[in-house]
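Asks: Got a sequence here, can you model it:
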Amino acid sequence: MGGTLLELTIATPLDMVVNHAAARSLRAEDASGSFGIRPGHADFITMLAPSVVRWVAPDGARRFCAVDGGVMTVTGGCVVAIACREAIAGDALEWLEREVARVRAAQLDAERRVRVESVRLHAQAVRQMLRYLRGPIVPDGQDIPVAQERGQ
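Replies: Predicted coordinates for the structure are as follows:
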């Protein structure tokens, strides 16, 4: 039903973050809480919560990957695949925490810039509509419709 190691793959739409890494065991988290996977695990599928996936490499080293939710499948008792929108892999939790904070700050800054630009474009559109609705302005400052000015 399964080998002695897990084969782990973590992918985002733009990158293969972890590509067929060997693991002795894995810990992940879904809506029901934290759970573990070992070789020979029953096949299943679950929706991961935004969390840190942890696994132990064959040499005993601990590896980590922060995921922004995603879908995890276990097939054949040894193949673990995670598909998520964003993932950051690292060998140390401290580094991973700093990197996630840096990426999140960059995302918040980009969202702020988008909101500012959206408000600027909206204000520009409103000003343009007001100019159009006001019509032409006579040099002495009186607004006279063009038809009356021509005597029509």
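
Asks: from here on, contacts and neighbour counts on C-alpha atoms
Replies: Will do.

Asks: The strand ranked longest in the chain: which residues count as buried?
Replies: Ranked by residue count and defined by DSSP state E, the top strand of the chain is strand 16-23. Buried residues in strand 16-23, counted by 16 or more other CA atoms under 10 Å: V17, V18, A22, A23.

Asks: for the top helix by length along the chain, packing partners?
Replies: Counting by DSSP state H, the longest helix found in the chain is helix 93-134. Contact partners of helix 93-134 among helices and strands, from 3 or more CA pairs under 8 Å, 6 or more residues apart in numbering; DSSP states H and E: strand 62-67, strand 87-90.

Asks: and this one, so I can compare the two:
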Amino acid sequence: MVASSMSLRIQVPFKIVVQRDDVLRIVADTDDGAFGLLPNRRDCVAALAPGILLYQTATDGEVCLAVNEGVLVKTGNCVRVSVRNAIEGRDLDQLRAAVEREFRELDEQERTLRSVLAKLESGFIRRYARLLHD
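Replies: Predicted coordinates:
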């Protein structure tokens, strides 16, 4: 039987980002370059590189996602993508702005984390030094 669409699920560790049953085509990036998936393509597994994943539906047209590295598995008409992070956008300009916002937030979280770790380390060193002198 010839299928006309695919089921697509894109997930990150803490949630499902995309769950669609009407996907016409998918384009993803690997370290060896981009490749496309159509409904009747053979089953495959691919290690995804950070980049843009694109899928198309009849109702929404092309949808872009910025994805971090991960894995794509196609079995039959089901495509499952598991990545560390994914940000959805309707066009590349909107997606670029969303990615920049996300990076700024991550940078701020990393600065806060580094500050907390530095305080923990200095407290540990002070207590250890005190323990050695007592």
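
Asks: In JSON lines: the helices and strands packed on helix 93-134 of structure 1, plus distance to A11 of structure 1 and mean neighbour count.
Replies: JSON lines is the format used below for those (distance: least, CA to CA, whole Å; neighbours: other CA atoms under 10 Å):
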{"stretch": "strand 62-67", "distance to A11 of structure 1": "10", "mean neighbour count": "20"}
{"stretch": "strand 87-90", "distance to A11 of structure 1": "8", "mean neighbour count": "20"}
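
Asks: Just put those in a markdown table and tack on distance to V100 of structure 1.
Replies: A markdown table is the format used below for these (distance: least, CA to CA, whole Å):
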| stretch | distance to V100 of structure 1 |
| --- | --- |
| strand 62-67 | 8 |
| strand 87-90 | 7 |
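
Asks: To which residue of structure 1 is L8 of structure 2 aligned?
Replies: The pairwise alignment with structure 1 assigns L8 of structure 2 to L8, based on TM-score structural alignment.

Asks: Surely its match and V74 touch.
Replies: No - look at L8 of structure 1 against V74 with CA atoms under 8 Å: they stay out of range, at 9.4 Å.

Asks: Give the residues shared as contacts by the two.
Replies: V80, A81 (CA atoms under 8 Å, 6 or more residues apart in numbering).

Asks: Can you tell me the element E29 of structure 1 falls in?
Replies: Using DSSP states H and E, the element containing E29 of structure 1 is strand 25-30.

Asks: Between strand 62-67 and that strand, find me the angle.
Replies: 20 degrees (axes from the mean of the first three to the mean of the last three CA atoms, to 10 degrees).

Asks: Tell me roughly how far strand 25-30 of structure 1 lies from structure 2 on average.
Replies: Here the mean offset of strand 25-30 of structure 1 against structure 2 after fitting is 0.8 Å, by mean CA distance after the TM-score superposition for structure 1.
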